[in-house]
Structures are given as C-alpha cells and as structure tokens.
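Participant: okay, predicted coordinates and the sequence, questions at the end:
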Amino acid sequence: MTERLTAREILALLVDDATFTELPHPAGDSGPGGPLAWQGYDASRARAAQRTGEGESVVVGTASVEGTPAVLIAFEFGFLGGSLGERTGDRLEAAHAHARAHRLPVVPLIATGGSRMQEGMIALTQLQRVARQSALTRAAGLAQIAVLRDPTTGGGWATLGAGADVILALPGAQVGFAGSRVRPADADPAAYTAEAQVACGAADAVVPPAELRQVLGRWLRLLSGGADPAAAPPPAPVPFALGAHDLPDSGWEAVRRARSPRRPRARAYLDAYFGHRVALSGDRCGGADPGGMLCGFGEHQGRTVAYAAQTGTATLPSGYRTATRLIRLADRLGVPVLTLVDTPGAANGAEAERQGAGAAIAELFGAVAAARTPVTTLVIGEGGSGGALALAAPGGTWATPDAYFSVIAPEAAAAILKRPDGEIRATADQLRIRPQDLLDLGVIRGIAGPPGTLSPATRNRHKGNHDSTGHRP
C-alpha cells in the first residue's frame, strides 16, 4: 500500500513550485453540534483541526501542474476520515464555481471514508450537491480528472471519483463504494483496490506517486487543449499508410493483405501519428478490452486529438462502450477524434451476448452519429461488418491499400449463400471490398498514401478530384 499522504503533502507532490493559492472559505455555520446538535461533535472537530492544521476535510485552491493551471480539491483523511459534511459541500461548490468562472479543469485528490455521520442526512445530501456541481462543470466543457488515494470509499467514490472523466489511482489504494467496516465479512479485500477497479474498467490507470505529477500534467495539457466546445474544431488529419502502397488486384488479395501478420497494426499507427499519448481504459460498466480497443488522447502537430483504435481482434462489448465513452468526452471538450478500424467483426460468443453486444454497438453508432466534433476514420486492416462500421465516420472514412471493408467476411458470405469453398475467392470479388471498389462505391473518401506524400485532405485541396492512387477522393 502507498504511504497515506496528507492533503498538503499530496499538493506538494503535484503542483509546480509556489503556485498553489487556496480559495477563500465560504462563510457558514451550522451552530453548536452541527445540523443535528450532535453531542461531542464540536469537540471532535476541534481535535481534528488541532491534529491536522485544517479547518475542514478538504483543502481547495488553484495551482499549475506541469505548467497547466487547474482547480485542485485535496482531501485530508486525518480530519474525521476525510468525511463529507455541509461545510465540505460549501468548499466543493465554491471550487467548481471558480473552475467554471475561470475555465479551469477540476482535479479532486480523494481520500475519504464517505459522508459524516454526525450530520446525518444533511451530510448525505451533499452528494447531490456535489453531483450537481460536477454536472454543471461537465456541461461547461471542462475536464475533471480524479486521483484516488487511500481510502476512496462511499459517496466520495460514487461522486467525485467514479463521476470524473479520467480516473487515476495510487497503487494499493482502497477503492470501493463499501468501506472496510461495512463490507460483508467474507468479502475479498483484493476486490476493493485500485488495481481491481482498473481491471474491471472502473478506473483508467494505477500510477506510482513518483510518476503522478508527470502523468497528471500530461492529462491536464491534453484535455485543456481543445477548441471552444461550442464550435467544431478542424478534423484530425488522415494518417499516412504504413504498409502496402499498391492496390490489390482482387478481393481475395485484399483480404489476404489485411489478415497478414506482417501488416502494421494500430499501435504502429498511433506511435507514428502522436508525439505522445495517454490511454483511457474501461467502459465504467464492469469491463475493459485493452487488447481489442485502444482509446485515449494524444498530441498531433501541436494539438490534442482523441483516438479509438481497433487492434485486429474481435471487439468485445466493453471495447465498444469504451470507444463510446471516448467519443462523448471528446465531443464535450471540443476535441477532434481519429478512429482506426481493424477487426474481423464484433465478438459473437455467448458471453458477448450476455454482456450486451448489440446494445454496446448501438451506443457507439449513436455516439458517432451524434458527435458535433469531427470524426476522421482510417480503415487500416479488416473491416468486418457492423462491428467495424460502428467505429467509422459517415462521410469521413479513408482506407489504406492493405485494408478491406465488407458487409460480411467472404467465407461467411459463401456459407450463407450455400456456395462451396471453391467459390470463396469469387465471392470476395463480387462483394467489391477492395479499397478502390469502396472508393468507386462512395463508401470511403480516399485511399491513404505513404509517408512523405500529402495527406488526403491536403491533397484534395491541391489536386482537385484525384488522389495519389489515381482514384477520385
């Protein structure tokens, strides 16, 4: 377990030198004993203040992290277990109001056991207050990046933590809605850890303390670098083709190329496209598909671009839900999106059906269709049916020379049509799945060229209606 840091210690670990400025504390007094006149409550608060040097369970202020300004909310667990009370709610509300007024991202550094029992339902209703402020900040197009410390439980996890856009966690931190004293007696402690939350898709990454400042700073730079959310930014440029440069002679040749283990995959394209990038992980519904769908934000030619990239495997429902989460976040922040299509199709086993494959794909179709931010798509390998099309931008899709896109795989098409195996290759031709076929059919806008050529969008402006392959864009 990571050493439990105080509020001031976690701030000192993260913020640039001498940049932290504490926000004024909102005026408020619940009277002796608090809203419930709880006997001994005033004495408990006084002891907590003397022990920690703080007047409440949160320290709120502005600071720069790796050069990017933000509003930081640091919980002090030593003050009544970092619990949320009415005065805590005052400070959290003031923090979000300041963030919106000054267009700053919000960074909760959470260490809390939940709501304050000595204030009863008044304390519990602070969760509604916090949720309202978070929703207003979200609607303003500002990012919220949570850091989970030890422990992050109860309402603090269920609002400030799990409700954030990006969730980072310190190693070994206790994380879960149920605190250690209210869990079932036979509960597995390993299920209530930061590592477990990442594995089940409820958090994005576990980050060692020594790396936290750099990682948080990178996230803040990327998520604060979008355009005005009210105006659509320029689309992400189309990546160059990293594999074959000539076009396939037949449909089956297109399939063979796309399935070749030597063909460049998503990671190669992302490495070539971005100077640096950070990954989103998990669908926030209990699942993750890190081997089948890569999502995150990166820097391309000095600006932030979001990405969702299939890796050549059958995509799980959690992969589609993670991509949906990515696109909706990018849309809200005014960040353009790049999607890379490469899958033989959606996972279609019984477990995928139990996990809601159809609903997950439908949600992704809807997110792409509703996005106000531009979505640019490049098919870099297999484009297998609806499981691939869900990630493709209508009117904004390109393909590489070693890709294909098909209503269904040629083998499956032949089987459905009751054709012998010997007719699979002819079926591939009939389906018209080659990049040049897709271009002629109007399914894609162009065919990506090799590095060193003009990008398709630039080439179209310079050369009218022809791209480097000799086909119209």
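Facilitator: Received the coordinates, thanks. Worth saying up front: this structure is predicted, and the values here are computed from it rather than measured.

Participant: please count neighbours and contacts with C-alpha atoms only from this point.
Facilitator: Noted.

Participant: strands of the stretch 51-200 of the chain, start to end?
Facilitator: For the stretch 51-200 of the chain, the strands defined by DSSP state E, counting those that start in this stretch occupy 58-65, 68-75, 106-112, 145-153, 166-169, 175-176.

Participant: and if you look at the stretch 201-350 of the chain?
Facilitator: 205-206, 276-280, 293-300, 303-310, 337-343.

Participant: so which of those strands is the most surrounded?
Facilitator: The highest mean neighbour count among the strands of the stretch 201-350 of the chain, using mean count of other C-alpha atoms under 10 Å, belongs to strand 337-343: a mean of 29.

Participant: of the strands of the stretch 201-350 of the chain, which is nearest residue 380?
Facilitator: Minimum separation from residue 380 across the strands of the stretch 201-350 of the chain (C-alpha to C-alpha) falls at strand 337-343, 5.9 Å.

Participant: what separates that closest one from the chain centre, distance-wise?
Facilitator: Once both centres are worked out by C-alpha atoms, centre = their mean, to the nearest Å, strand 337-343 turns out to sit 15 Å from its chain's centre.

Participant: mind giving me the packing neighbours of it?
Facilitator: strand 303-310, strand 375-384, helix 385-389 (3 or more C-alpha pairs under 8 Å, 6 or more residues apart in numbering; DSSP states H and E).

Participant: another structure for you, compare them:
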Amino acid sequence: MTERRLSAREVITRLADDSTFTELPHPQRQSGPDGPLSWQGYGASRARAAARTGEEESVVCGTASVAGTRAVLLAFEFGFLGGSLGERTGDRLEAAYAYARAHRLPVVPLVATGGSRMQEGMVALTQLQRVARQSALTREAGLPQIAVLRDPTTGGGWATLGAGADVILALPGAQVGFAGSRVRPADADPAAYTADAQVAAGAADAVVRPEELRNVLGRWLRLLAGPPAQEATVPRALGAHDLPATGWDAARRARAPQRPRAAAYLDAYFSHRVRISGDRCGGVDTDGMLCGFGAHEGHTVAYAAQTGTATRPAGYRTAARLIRFADRLDIPVLTLVDTPGAANDADAERQGVGASIADLFGAVAAARVPITTLLIGEGGSGGALALAAPGNTWATPDSYFSVIAPELAAAILKRGPQEVEATADQLRIRPQDLVELGVIRGVVEG
C-alpha cells in the first residue's frame, strides 16, 4: 500500500531521534517577486504554497540523529510546488552539502519531487549541475550518501539526489522514474515507473516499509559512518577440516551440495549486515553475488561473495561498485570466491561479461583499502580470480582453484572421460597445491 504523502517535517519526525533535528541556516536570495524569468503569477503561486505548507521553499535541510547516528537530512516538501527545484532550492542544498563536508556527516536526501521548476526555466534546470557538483565533492570527501525515494521521485531530482546516491532505499508504491506521469508516453506501462521496478532493474537497492525505515536507515548510517576495521580478518572454515587426497577429491568436495555456502559464512562472520543490490546499469544478480556491509567484532567490513553459481555480468559490476564504494569510505573488504565460472551463455555475452570481469579486476587492483579473500568452494578460472585479492587469498579445505574445470581441460586435450581424474591431479588444484605454488597464502582451519 502506498504511504500517505507526508510533509517534509513529518518525514523528519518519523526518522529523527527525539528533539535532535536542527534546521540549518540557508542563504537569503534577493530576486524579483516573479523570479528570474519574471513569470507572471509565480510570486503568487509561491505565496500560496507557503501558506499551505508553512514552508518558504521546497526543501527543509538540517541535522538530526537517526537511531543514534548524526546525519544531514534533505527533506523535500512536495506540497510546495510539487517539490520542484528552483534557485532557492539549490541554495539550500548547496549550503547543506557544504555543512556535511565541514562536519564530516553523512547526507540523507529524503526525495519527493516532480523535477525542475518550469517557472524558472533553464535557471531551474541548472540547479541539477549545482547538486551534482555538491554530491561529487561529498563523495570525494569520503562521506556516504543514502537516498530515500518517496512518492513521487521523478525528473532531475531522481537523476541527481536519488540515482546519484551511494545507497538508494525506496518506499513501497512510490512512483520513481526520470519521466513524470504527465510527460511519459501515453501507452507506457506504469509498473515500469515504480520503486519495485527500479530495484528489479538494479537502479535502487531495496524497498523498505515505512514502519521499518528508521531502523533500516539507522543500521546503514551506523555501518557506513561508524568505525571501520583495519582489515578484514580471514573467516574460519565451516566445512571439511581434512585436506583432499587428490585433485578430483578436491573438485568433488567443492561441488558437494551440502558444503557451506556464502550465506553461512556471512552469517557466522557478521553480527549484522545490510545488502546493496544492482549494478546501476540495468542488471541484478541476487542469486550469484551477495554484496554489502556488516559489523565484525564491532567494526565495519564490506563484503562481496559469490554463491556457488555461475556469476552474471551484473554480479561482477555490483561487486566492482561495492569495492569502489568501500574504498572511498576507507572500509576494508572481504571477498568470498565460489563459482564454477562466469556465465557463458549468449545473454551474458550481450550483457558484456568480459567487460564486467575486466572492471572487477580493475577495481580490485586499484583499491587502496586492504582486501581479504577466502576461497570457500569452486574457483573456476578468471570468473573466480577477478574477485580474489592478489597476495591475500586463503582457502578452505573443501575448495579448489583451477585455470579451467578438469572435465573441460580433458576435453580440450582430447582425453576421454576416464582421464578426467588424472587431469585434475595434473592441474594441481588442491588447496595444499595452491599454497605450494604460491597462489594462496594458506589453508584456514575450523
């Protein structure tokens, strides 16, 4: 069910801890009564909006504690000319972002807007450039931005404050899309312009029910603004403890259905965690790659974990997004490798699987924060290696890493099925072989 459209201050009251909201001072712009275009009747429209809402502009900016973590809140008032962005909106947003950087605070846009204010013409549209600049400066400063999409979030507000945030949460039933309801094609499917559709397309991270928003937002703020770990320690092994006798034994154990998978390792490692979803390019791989942040022994660690299936291009791009995000915040990363390899079907090729793997290799190579990798199952070729930290990769006893699957290696060498096991030995894929070869640092114990 769609949330009743709340005012900016009602939303702030729902999210902020008691009596912690303080409105920020904002610049006082002097202009004619009908704005920069001298649009006849614009001043009267503003006056009516002010009388109706009690606000002087379409955004309320201030600081508050949300579930114990202080942040800068940017709450849009849709009742003020549809929450549209004008010159004075840009003034307030610019000042709020500057305050956030000066005081090292995360930024939380609470978006409800129809876009740029037509009564101010191109002057209004250029406010998007101002907002984008402030968002970029805040990102460079290593401060997180967590957007909450309310109903509606359309036009330039979605294309800057919403889609430009690091983490994007949305309320159920919210209309979300670049095209507003009055400008999209008449035959357009309205279901495509919803919060759920944006999550399904990888453009937003999650839909959160209104009654859960304060706790979910507070959890995100605590993890992203709280103390990071110095590095991610290596998880303990949850499965077999003895080493495999042969290469084929290593492959069989890594493929065993009952072997612990990524979710079990993440649950054992983190006291609590939150997930990001989507590659921001139209794709998701929720079955093949789990990414997010969690608390380990009181400190924040980021994670990207393969789940034992063939990894899709969206999965690689989401992992690269996670690593770059963590790198900006100086949060160390834990990666769990477990895949028979990259997806190799025609759709994967059309979706750019090679480019997505290259992007992840690049993200890992360029990261300044420490990355720790644990091989927990299958390590199938470059689709697995892309997620592995050079010089800091470990393995469990029930895992293997190989340039290619033993069966495929035998086929390429024109060997019969009876020679697969011997080929597995020749490839030296056992954890102890990988240590001897210098590929991994060691084998972890339970």
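Facilitator: Yes, it's here. Fair warning: this is a prediction, and the values are worked out from it, not measured in the lab.

Participant: TSV for the helices and strands packed on strand 337-343 of the first structure, including distance to residue 13 of the first structure?
Facilitator: Converted to TSV, these look like this (distance: least, C-alpha to C-alpha, whole Å):
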stretch	distance to residue 13 of the first structure
strand 303-310	26
strand 375-384	37
helix 385-389	43
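
Participant: which one of those lies nearest to residue 353 of the first structure?
Facilitator: Here helix 385-389 is closest among these (C-alpha to C-alpha), at 13.4 Å.

Participant: in the second structure, which residues correspond to the closest one?
Facilitator: The aligned range for helix 385-389 of the first structure in the second structure is 381-385, by TM-score structural alignment.

Participant: give me the mean deviation of the matching stretch from the first structure.
Facilitator: Stretch 381-385 of the second structure, aligned to the first structure and superposed, deviates on average by 0.2 Å (mean C-alpha distance after the TM-score superposition for the first structure).

Participant: might you calculate how far that stretch sits from the centre of the chain?
Facilitator: For stretch 381-385 of the second structure, the distance to the chain centre is 23 Å (C-alpha atoms, centre = their mean).

Participant: which residues touch it?
Facilitator: Here stretch 381-385 of the second structure makes contact (C-alpha atoms under 8 Å, 6 or more residues apart in numbering) with 311, 337-342, 357, 379, 401-405.

Participant: can you do 7 Å?
Facilitator: Residues from elsewhere that reach stretch 381-385 of the second structure, judged by C-alpha atoms under 7 Å, 6 or more residues apart in numbering: 337-339, 341-342, 357, 402-404.

Participant: which of those sits closest to residue 151 of the second structure?
Facilitator: Among those, and counting by C-alpha to C-alpha, the member closest to residue 151 of the second structure is residue 357, at 36.1 Å.

Participant: tell me the counterpart of the closest one in the first structure.
Facilitator: Checking TM-score structural alignment: residue 357 of the second structure goes with residue 361.

Participant: next up, the contacts around that match.
Facilitator: For residue 361 of the first structure, the contacting residues are 320, 390, by C-alpha under 7 Å, 6+ apart.

Participant: go with 10 Å
Facilitator: 315-321, 323-324, 346, 367, 386-391 (C-alpha atoms under 10 Å, 6 or more residues apart in numbering).

Participant: now it: which helix or strand?
Facilitator: helix 357-370 (DSSP states H and E).

Participant: with the second structure overlaid, report how far that helix is off on average.
Facilitator: With the second structure overlaid, helix 357-370 of the first structure shows a mean distance of 0.2 Å (mean C-alpha distance after the TM-score superposition for the first structure).

Participant: enumerate the positions of that helix that are buried.
Facilitator: For helix 357-370 of the first structure, the buried set under the neighbour-count rule, 16 or more other C-alpha atoms under 10 Å, comprises 357-358, 360-365, 367-368.

Participant: please apply the same query to stretch 189-204 of the second structure.
Facilitator: 193-204.

Participant: wait, which of those is closest to residue 301 of the second structure?
Facilitator: Checking those one by one against residue 301 of the second structure (C-alpha to C-alpha), the nearest turns out to be residue 204, at 21.4 Å.
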